[in-house]
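>>> take a look and give me a structure for this.
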Amino acid sequence: MWFEQAEEAERAQDWDTAIALVSARAECYSDDHNLHGNHLWHMDLLAGAGRFPELTELARTDPHARRRLNRALRDRRMEPALRRRAEQGDRDALYVFVRLLCTTDRVREARLAVQEIDPDNAYALGIVESHRPG
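I've put the predicted structure just below:
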């Protein structure tokens, strides 16, 4: 019953209700796949609600929150926030930021960002190189 209520609240964008219902039944890295799935759903709900401060706090220790926050920042084209996160050492934020720049035809800007933020990061450089004009 709670599941259907949470789904309905999410559809209605009643974020407080949906988050309360799901978070009460969520556990990061649980052996119970339902609890872990609810944890991922909880992160999605926080992103959908635009609760970036909560996601940012959770992202300090929770890789799922960190990745979901970075994707939400990308989806909302919040490039300065992604760049800040990358500059603070969040490699996932760097990769998301660089991909965003590359997929919006700003490969030169992406290359410069990698040089400024983490010039020895082979993976980030590989993202840039994979978007070079043919």
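>>> every contact and neighbour count from this point should use C-alpha atoms.
Noted.
>>> show the contacting residues for Ala113.
Val98 (C-alpha atoms under 8 Å, 6 or more residues apart in numbering).
>>> so how far is Pro80 from it?
Applying C-alpha to C-alpha, to the nearest Å, the value for Ala113 to Pro80 is 12 Å.
>>> and the helices in the protein?
Taking DSSP state H, the helices of the chain run over residues 2-11, 15-23, 33-48, 52-59, 63-75, 79-87, 91-103, 107-117, 122-129.
>>> and the last one, which residues are buried?
Across helix 122-129, burial judged by 16 or more other C-alpha atoms under 10 Å covers 124-125, 127-128.
>>> got these as JSON lines, with distance to Ile19 columns?
Formatted as JSON lines, these follow (distance: C-alpha to C-alpha, whole Å):
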{"residue": "Ala124", "distance to Ile19": "34"}
{"residue": "Leu125", "distance to Ile19": "38"}
{"residue": "Ile127", "distance to Ile19": "35"}
{"residue": "Val128", "distance to Ile19": "37"}
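>>> second input sequence below; structure requested for side-by-side comparison:
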Amino acid sequence: MRTGLRFVLPSLILGGLAACTSAPPPAPEPRAAAPEAAPTQVGQASYYGPQFNGRQTASGARFDPNSDTAAHRTLPLGTVAEVKNTETGRTARVTIRDRGPYVRGRVVDLSPRTAERLGMKQQGVAPVEVRPVAVPPGREAEAAAAMASTR
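Down below sits the predicted model:
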């Protein structure tokens, strides 16, 4: 009996330690926003310059110019939004991972890849409509308030 405990006890302790050091559970997936809770915001979009490549965003992720990352002042981080260039009619989906832009009249900063998709990279700034399409669970009211306060 005593020799059995010598093998079981260390494995229980090590198993308990492994459980304590395991990675946290993944964040819940954003849910689709109800149309009435997702008004459209109109303004100017710009895009991140090369000096931001690799820098940490407000969400903690590193900025990748080829990603779908966008910055918005008030939408909850993790929100998926649809951005439409009103001059070209092109649309793209982005994930809000950063804060900004901090220039009057601008409502969103986009990754260079997204700016290219929207046909605005040459001019640098374009008129856009921003509409949240998926909001992290429990943050729907916050997203609706963010869009209502920035009209």
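>>> overlay the chains and give the TM-score.
Once superposed, the chains reach a TM-score of 0.25 (TM-score structural alignment, normalised by the length of structure 1), with 61 aligned residues with a C-alpha RMSD of 5.1 Å.
>>> which ones are touching the residue lying closest to Phe97 of structure 1 once chain neighbours are set aside?
Distances taken as C-alpha to C-alpha, 6 or more residues apart in numbering place Leu82 nearest to Phe97 of structure 1, at 6.0 Å, with adjacent residues excluded. Contacts for Leu82 of structure 1 were tallied using C-alpha under 8 Å, 6+ apart; they are 70, 73-74, 93-94, 96-97.
>>> separation between Leu82 of structure 1 and Arg108 of structure 1?
Counting by C-alpha to C-alpha, the separation of Leu82 of structure 1 from Arg108 of structure 1 is 17 Å.
>>> for Ile117 of structure 1, same thing?
Distance, Ile117 of structure 1 to Arg108 of structure 1, using C-alpha to C-alpha: 14 Å.
>>> quick one: the residue nearest to Ala124 of structure 1 when sequence neighbours are not counted from Trp2 of structure 1, how far?
The shortest distance from Ala124 of structure 1 to any non-neighbouring residue, by C-alpha to C-alpha, 6+ apart, is to Tyr95 (5.9 Å). Tyr95 of structure 1 sits at a distance of 37 Å from Trp2 of structure 1 (criterion: C-alpha to C-alpha).
>>> same check on Tyr123 of structure 1?
If you go by C-alpha to C-alpha, the gap between Tyr123 of structure 1 and Trp2 of structure 1 works out to 42 Å.
>>> kindly report the same for Pro80 of structure 1.
Counting by C-alpha to C-alpha - Pro80 of structure 1 and Trp2 of structure 1 are separated by 38 Å.
>>> max-length strand in structure 2?
Longest strand in structure 2, counting residues (DSSP state E): strand 126-135.
>>> packing partners for it?
Applying 3 or more C-alpha pairs under 8 Å, 6 or more residues apart in numbering; DSSP states H and E, one finds that strand 126-135 of structure 2 makes contact with strand 31-32, strand 41-47, strand 80-85.
>>> between the next helix or strand after it and strand 126-135, how many degrees?
For strand 126-135 of structure 2, the following helix or strand on the C-terminal side (DSSP states H and E) is helix 140-149. Between helix 140-149 of structure 2 and strand 126-135, the angle comes out at 160 degrees (axes from the mean of the first three to the mean of the last three C-alpha atoms, to 10 degrees).
>>> about what we covered before: now the helices and strands packed on strand 126-135 of structure 2 as JSON lines including mean neighbour count?
JSON lines is the format used below for those (neighbours: other C-alpha atoms under 10 Å):
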{"stretch": "strand 31-32", "mean neighbour count": "16"}
{"stretch": "strand 41-47", "mean neighbour count": "22"}
{"stretch": "strand 80-85", "mean neighbour count": "23"}
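>>> how about stretch 86-103 of structure 1: buried residues?
Burial within stretch 86-103 of structure 1, assessed by neighbour count using 16+ other C-alpha under 10 Å, is assigned to 86-87, 90-102.
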